[in-house]
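Undergrad: A predicted structure for the sequence below; I have some questions about it.
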Amino acid sequence: MKFLSFADTKIDAFLHMQLMDLAKTLSRDPSLELEFSYHSYLNKPVHVIHVSQFWMTYPGPVQLHGLKSEVYLRSLGNFYFSDLSLLQEALHTYRKEEHHQFLKHLLLFSEDYRLEKECIARRPGMTASFSERKKVLLTYYQRQLRQHLQQRKWLDAFFCSIFLLANHRFVKLSSPLSGFYDKLRDPLLRLNRAESTREITEIMQVIQNILRDFDVLDMAASYLSFYESSALTFKDLVRENEVKTPHIMETEEETDGQETEHEEMPSWHEETSSPTDSFLQFELDQGTSTDLLGEGGRRAEEGDQAFGAVQAGAKRSKGKDFSGEMDAGLNEKGSAPGKDVFPYGEMNRYAVEKKVETKLPTSQDLIKYYEIKSAVQPSISLLKQSFLKTIEHKKNVPNQDLHFGRLSKKLTRLLTDKNPRLFYKKMESPQELDAVFTLLVDCSASMFDKMDETHQAIVLFHETLKAVRIPHSIVGFWEDAADAKKDSQPNYFQEVISFNHSLKNQYGPEILQLEPQEDNRDGYSIRKKAEDLLKRKEKQKFLLVFSDGEPAAFDYENHGILDTHEAVTHTRKLGIEILGMYISNGKVTEEAQNLMKNIYGSHQVVVPSAAELVSYLVPVLRKLLFRLS
């Protein structure tokens, strides 16, 4: 469980799913995924659209329009109307240029500007989102222009002024920007009228030649990105062809054939046994150097390992047609890698199920259990009586004089009544309730001050269902943080009440063995228990989840909410009713309400404190039992 979060950007699960559905619809690619990144771009070979977190700081309506506009540009614009190979080829040639960052940004901006007009022409309904996008970006780039002018970063300022001028915002160009504009005026006007990627790249060649005469530093800021991919080879996988920074290349040239003297630079981090007297503190970057975002190495993504393994096994294509190698990342069904490989979700591919055996209850457990049972007995009796009264009422409901059913022998009403009721229903013999319940209890470390009250709610749940003869199970779940590794995350399940023992009087004190443990991986646990419920023969299946906050486990915090939401959605599609109960720390906050809404939708209850859990659970159980009766 996560206690504190600093600079935490939470992604609304419903917003994520909405944007993902929109991207799949526009691109007509069912395997397309969507991720939030530093910049927006299309990674077509692995079927991923990246949208920028730039919009997450804006209010709801503006944020939605901004994110939708990026989905439009990538899933419709880049997907269908961009020549990605030409863009890659052009960006590759810019690497040799002194002003390669400016050339890269101008090329990508010109392509997005053209694609925006293309999208609006084909889909006029996109106009509102693009208008809101333009309004926000004009304000942003005007602010950036003033900042770059103060810092005398001339090419950065010139790029911002190009954006403003292209969108009909007046900009007063002082020296040296006016000189840049005079030299590039004609090709810039041609870029504004370009109608294809090829035309843009041809005009950029002219700008590339003119820029060689500019005696000014290259752009330092990074506003736009593009995924520059190539077919993976064996050397790529073993990192024999790493892209080396100019500093490394220069050092290798200087030291070739010469004796070198190495200077030691002591450093310290949390795994260093003993720091030296003086040390430098700096960040250690891991991975191949790349200019994907213009600011350091690309962070590894979830599908990299699976995608790399598939690519390594792909056969070399014939000639220069690399489309076959690009398609090697898909499985036989045409979906992205990992979709069918990981039955419990891609984020849980290394989760391992571990079962904890329940011990025999001690005499102290028996005494404490019956004390708790006595405390909640009034609520149990109330629920039982309400349930039995409802069943009795349904048995006594008149089944004569109906408008449909079996035809009665009293047909004289055809003559005596204006609207005769001539039908009846046959009395059915009472049957046992065809339902089953599972209660999942979060046993993460943050439950340490709430477990006693949670025990009372669990006892209420168990004794009520036992009183009305409904089979059920109670399972505590947690992940062992100490043993969790990158390729193995043990998840423990302690079934204190099983389906087979739930209706027997001697079982119940085992509930007190549920104690706070480590982390919680909710999405994986929900999928596992839903799988157990599917094996039951009962017609109606219910899954309740007691939790006290956001899912948090090894390599799970950034995706825990979305993975749990997907698990809940998948469980409901299987015909299992799922309800979440959030136990707060004294008061209900807006953050807690949004968290539960993002995960469980409208089927959730936020409890202000653990002491009120029993009082909140009573109406929940009453409502569920009324549905069954």
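TA: Structure's in. What do you need?
Undergrad: going forward, measure contacts and count neighbours with C-alpha atoms only.
TA: Noted.
Undergrad: List the residues that contact Cys607.
TA: Slight slip there: residue 607 is Val, not Cys. Residues near Val607 by C-alpha atoms under 8 Å, 6 or more residues apart in numbering: 581-584, 588, 613, 616.
Undergrad: try it against this one:
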Amino acid sequence: MSSVNRFIQFNNETINAKRMIQLEQLARALGRSPYLTLTVRKLMEFRPKEGAVSISHFWNHRDPEIEQKGQLSDLYLLTSGFWRHFDLAAWDTYKKKVSHLPIREFALQLAISAEEFRLSNLIRQERPGTDSAFVIREEVYTTFHEQQLMVNFSKGFMSDSLFSFLYIALRKGSPTSILIEEYPSYFNRVLAKWQFVFDSKSTAESCQICLDILYLLEEEMMKDLTHIFISLHENLKEVPVYEEKNKRRIDQQDSDDLAPSESIEEMFRTWHRESEKQQGPHLEFELTKGNKGKTNNGRVEEGDESNDIDSEGSGTSSANKKSKQTAKMNGKSEKKQTKQSGERFGDEHQNVTFEEKKINQKANHNLKNTISIIRAEQKPYVKAFTKEMRKRMDQKQESKRTRLSKGRLTPNLTSLLTEQRPKPFYKKNNPSLPMDAVFGLLIDSSASMIDKMEETKKAVLLFHDVLRDLSIRHDIVSYYEDAYEASDQEQPNSFLFCHQVEDGLKDHSEAIFSLEAHDDNRDGLAIRWMAERLLKRSEKHKFILLFSDGEPSAYGYAANGIIDTAEAVIEAEKKGIHLLHLFLSAEQPVEEQLQLFHMMFGAKTATAKNVDEFTTQTLRLLRRMLYLVVK
């Protein structure tokens, strides 16, 4: 669904998909956790429920080098520092000791700040190549805290001022240069204890230093932090909520007697194992024996295995409940051949169910006449294009080569007598072969396509006719998500075939002209699904052509749809599948739209600036693809 033309321009921010994919791969490598995902939030965070770590939005809209190095420094701290060197047991003990203090949030953020300093130095020692990222991090954050120090002190926010004061003291190297006479005297006393952070070797030592500072501040500061500088600690004790049958186990996990995980890495892996256990239709069952008691007018009869079955019932998990309810229409039960996406199509589509079926052709008496008229208009394009392709194929076949020093002996051997250096050999031409290629055309059938669908049908018909003339097998598939039926438990999607590879060179023009706009679109899912189909084919060259008019948008997919689509493109290319994208627009595309699609598809994207260009751009993309086959 097209959504790049948002009304509020300052809120119209897109994620650099390629950059996020690179950072996520780096996070997985550093954390040695292939399940780890990466997100961007206001501040750095661990998110165990999502199996994710989050880098800070703080670095956005800065110079490219600062943005890149800053994001890397966040990633290094999360995956090389806190990931396995932060002691959760010591942290839990510290949290209990400060829980009663009026400046509790100051206490928690101060301890994380001390740990950040300790771990950044540890990472620098282990990985000297990270030093440049931490240098930029400290310069930018020090400048930020210097500004916050003055502003918060002038407003009387003493906890916030002290926090910035102590942050600067660790990074400046000569803390006395930042002291101002107007500051309270306890700032200096706190600083004397804070300097022991330079010698801290563990989380427990950092927490003890912070406790000493808090005891000193017990009668000095009663007001907690006004601002949040660090949120790294907020989600570390998230508790999973599973089915009611697991409630006792969850209560045990919440109890204080339960030994906590030693590290964040161990905690994340425990979460990952638990989430894997919860996947699947655990509540599905079939009752096929009458071994339970019966009731008759309130009287209960004892159960017996010999009892006859009065009725059979089947239970379902919530993921399948809705689809089965919608299968009953007009008093008739219609069984859908739905499939579960699961893990094979990516984490963003875990709860997707999809249906593969042929499109319902419209009953229109004038449709054949309409198709004939359109084909007559397109015939010159089709004829010229196929002629060009065949000519290039013929040029590829070299003419008979004679007068060679090796090969087959020619019947005419007079050159042996007439020439000083005879070359009586020749080589035969290679036999002409059909194009060894297969195509998959994906058509975004989201609601925003409604004003472009008629021209899209013409472009798809042209695609269909050209490939039929060249004897190239192909799929033509419309895809969409049912927005009204989508929920947290299930997101139903449909793939409608206008033409299948197995149909060979059959004419399915009427099916093409039955295309309609529906609801939402999951481009990443569609690309992976088509790639899976094409990989089963034996053809050497495999192509996906995607017709779309906007960024992906579906239930729970808007935030990560761009990144997921970019990942799907990269995965397809790694498998040897060439992918090209045609951006369909009824008006001149804006620069922001072009940047968005270059972000998802790289240089493999083209734009139809108006509906009249759909046909021209389709031919251009086909030519670009087929040149790879005949070159």
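TA: Happy to help now that I have it. The model shown is predicted, which means the values in this text are computed figures rather than measured ones.
Undergrad: what's the TM-score here?
TA: Remark: TM-score between the superposed chains equals 0.79 [TM-score structural alignment, normalised by the length of structure 1]; 553 aligned residues with a C-alpha RMSD of 3.7 Å.
Undergrad: In three-state terms, label Asn500 of structure 1 for me.
TA: Three-state call for Asn500 of structure 1 (DSSP: H, G, I helix; E, B strand; the rest coil): coil.
Undergrad: Give me the neighbour count for it.
TA: 10 (other C-alpha atoms under 10 Å).
Undergrad: Then Gly560 of structure 1?
TA: Residues near Gly560 of structure 1, counting by other C-alpha under 10 Å, number 24.
Undergrad: if I read this right, it contacts Gly523, doesn't it?
TA: Yes: using C-alpha atoms under 8 Å, Gly560 of structure 1 is in contact with Gly523, at 7.3 Å.
Undergrad: what ranges do the helices span in the stretch 401-550 of structure 2?
TA: Listed in chain order, the helices of the stretch 401-550 of structure 2 (DSSP state H, counting those that start in this stretch) span 415-418, 453-469, 509-512, 523-535.
Undergrad: The second one vs structure 1 - mean distance after superposition?
TA: Once the two structures are superposed, the average separation between helix 453-469 of structure 2 and the matching residues of structure 1 is 1.4 Å (mean C-alpha distance after the TM-score superposition for structure 1).
Undergrad: Quick check: buried residues in that helix?
TA: By neighbour count with 16 or more other C-alpha atoms under 10 Å, helix 453-469 of structure 2 contains the buried residues 453, 455-468.
Undergrad: cool, and the third one?
TA: Within helix 509-512 of structure 2, the residues that qualify as buried by neighbour count (16+ other C-alpha under 10 Å) are 509-512.
Undergrad: Would you check the span in structure 1 matched by it?
TA: Residues 508-511 of structure 1 are matched to helix 509-512 of structure 2 when aligned by TM-score structural alignment.
Undergrad: starting at the chain centroid, how far to the matching stretch?
TA: Remark: stretch 508-511 of structure 1 is offset 36 Å from the chain centroid, using C-alpha atoms, centre = their mean, to the nearest Å.
Undergrad: Over to stretch 214-227 of structure 1?
TA: With C-alpha atoms, centre = their mean, you get 31 Å for stretch 214-227 of structure 1.
Undergrad: for stretch 377-393 of structure 1, same thing?
TA: 42 Å.
Undergrad: Mean deviation, it versus structure 2?
TA: In the superposition with structure 2, the average deviation recorded for stretch 377-393 of structure 1 is 1.2 Å (mean C-alpha distance after the TM-score superposition for structure 1).
Undergrad: Same check on stretch 106-119 of structure 1?
TA: Stretch 106-119 of structure 1, aligned to structure 2 and superposed, deviates on average by 1.5 Å (mean C-alpha distance after the TM-score superposition for structure 1).
Undergrad: Report the aligned residue range of structure 2 for that stretch.
TA: Using TM-score structural alignment, stretch 106-119 of structure 1 pairs with 110-123 in structure 2.
Undergrad: What of stretch 141-158 of structure 1?
TA: So stretch 141-158 of structure 1 sits over residues 145-162 in structure 2, by TM-score structural alignment.
Undergrad: Would you map the strands across the stretch 51-200 of structure 2?
TA: 52-56 (DSSP state E, counting those that start in this stretch).
Undergrad: between the buried residues of helix 509-512 of structure 2, which is closest to Gln208 of structure 2?
TA: For the buried residues of helix 509-512 of structure 2, the closest approach to Gln208 of structure 2 (C-alpha to C-alpha) belongs to Ile512, at 71.2 Å.
Undergrad: one step back: centre of the chain to the match of stretch 106-119 of structure 1, how far?
TA: What separates the centre of stretch 110-123 of structure 2 from the centre of its chain is 31 Å, taken as C-alpha atoms, centre = their mean.
Undergrad: One more: stretch 59-74 of structure 1?
TA: That offset, for stretch 59-74 of structure 1, works out to 17 Å (C-alpha atoms, centre = their mean).
Undergrad: which residues sit against that stretch?
TA: 19, 22-23, 26, 40-42, 49, 51-52, 55-57, 112, 115-116, 119, 126, 128-130, 132-133.
Undergrad: let's go with 6 Å and repeat that
TA: Applying C-alpha atoms under 6 Å, 6 or more residues apart in numbering, the external contacts of stretch 59-74 of structure 1 come out as 23, 42, 55, 129-130, 133.
Undergrad: Quick test: name the residue nearest the centre of structure 2.
TA: Compute the mean C-alpha point of structure 2, and by C-alpha atoms, centre = their mean the closest residue is Asp564, 2.5 Å away.
Undergrad: Look at that one and tell me its secondary structure.
TA: helix.
Undergrad: so who does it touch?
TA: Contacts of Asp564 of structure 2 (C-alpha under 6 Å, 6+ apart): Gly524.
Undergrad: Which stretch of structure 1 is stretch 474-492 of structure 2 matched to in the alignment?
TA: When structure 1 is aligned by TM-score structural alignment, the counterpart of stretch 474-492 of structure 2 is residues 472-490.
Undergrad: and that stretch, how far apart are its ends?
TA: 25 Å (C-alpha to C-alpha, to the nearest Å).
Undergrad: what's in contact with it?
TA: Applying C-alpha under 6 Å, 6+ apart, the contact partners of stretch 472-490 of structure 1 are 350-352, 436-444, 491-499, 502, 518-520.
Undergrad: Which position in structure 1 pairs with Ile66 of structure 2?
TA: Taking TM-score structural alignment, Ile66 of structure 2 has Val62 as its aligned residue in structure 1.
Undergrad: Any figure for the gap between that match and Trp55 of structure 1?
TA: Going from Val62 of structure 1 to Trp55 of structure 1 by C-alpha to C-alpha gives 8 Å.
Undergrad: now His565 of structure 1
TA: Taking C-alpha to C-alpha, one finds His565 of structure 1 at 22 Å from Trp55 of structure 1.
Undergrad: quick one, which of those two is more surrounded?
TA: The residue with more neighbours, out of His565 of structure 1 and Trp55, is His565; 22 against 17, by other C-alpha under 10 Å.
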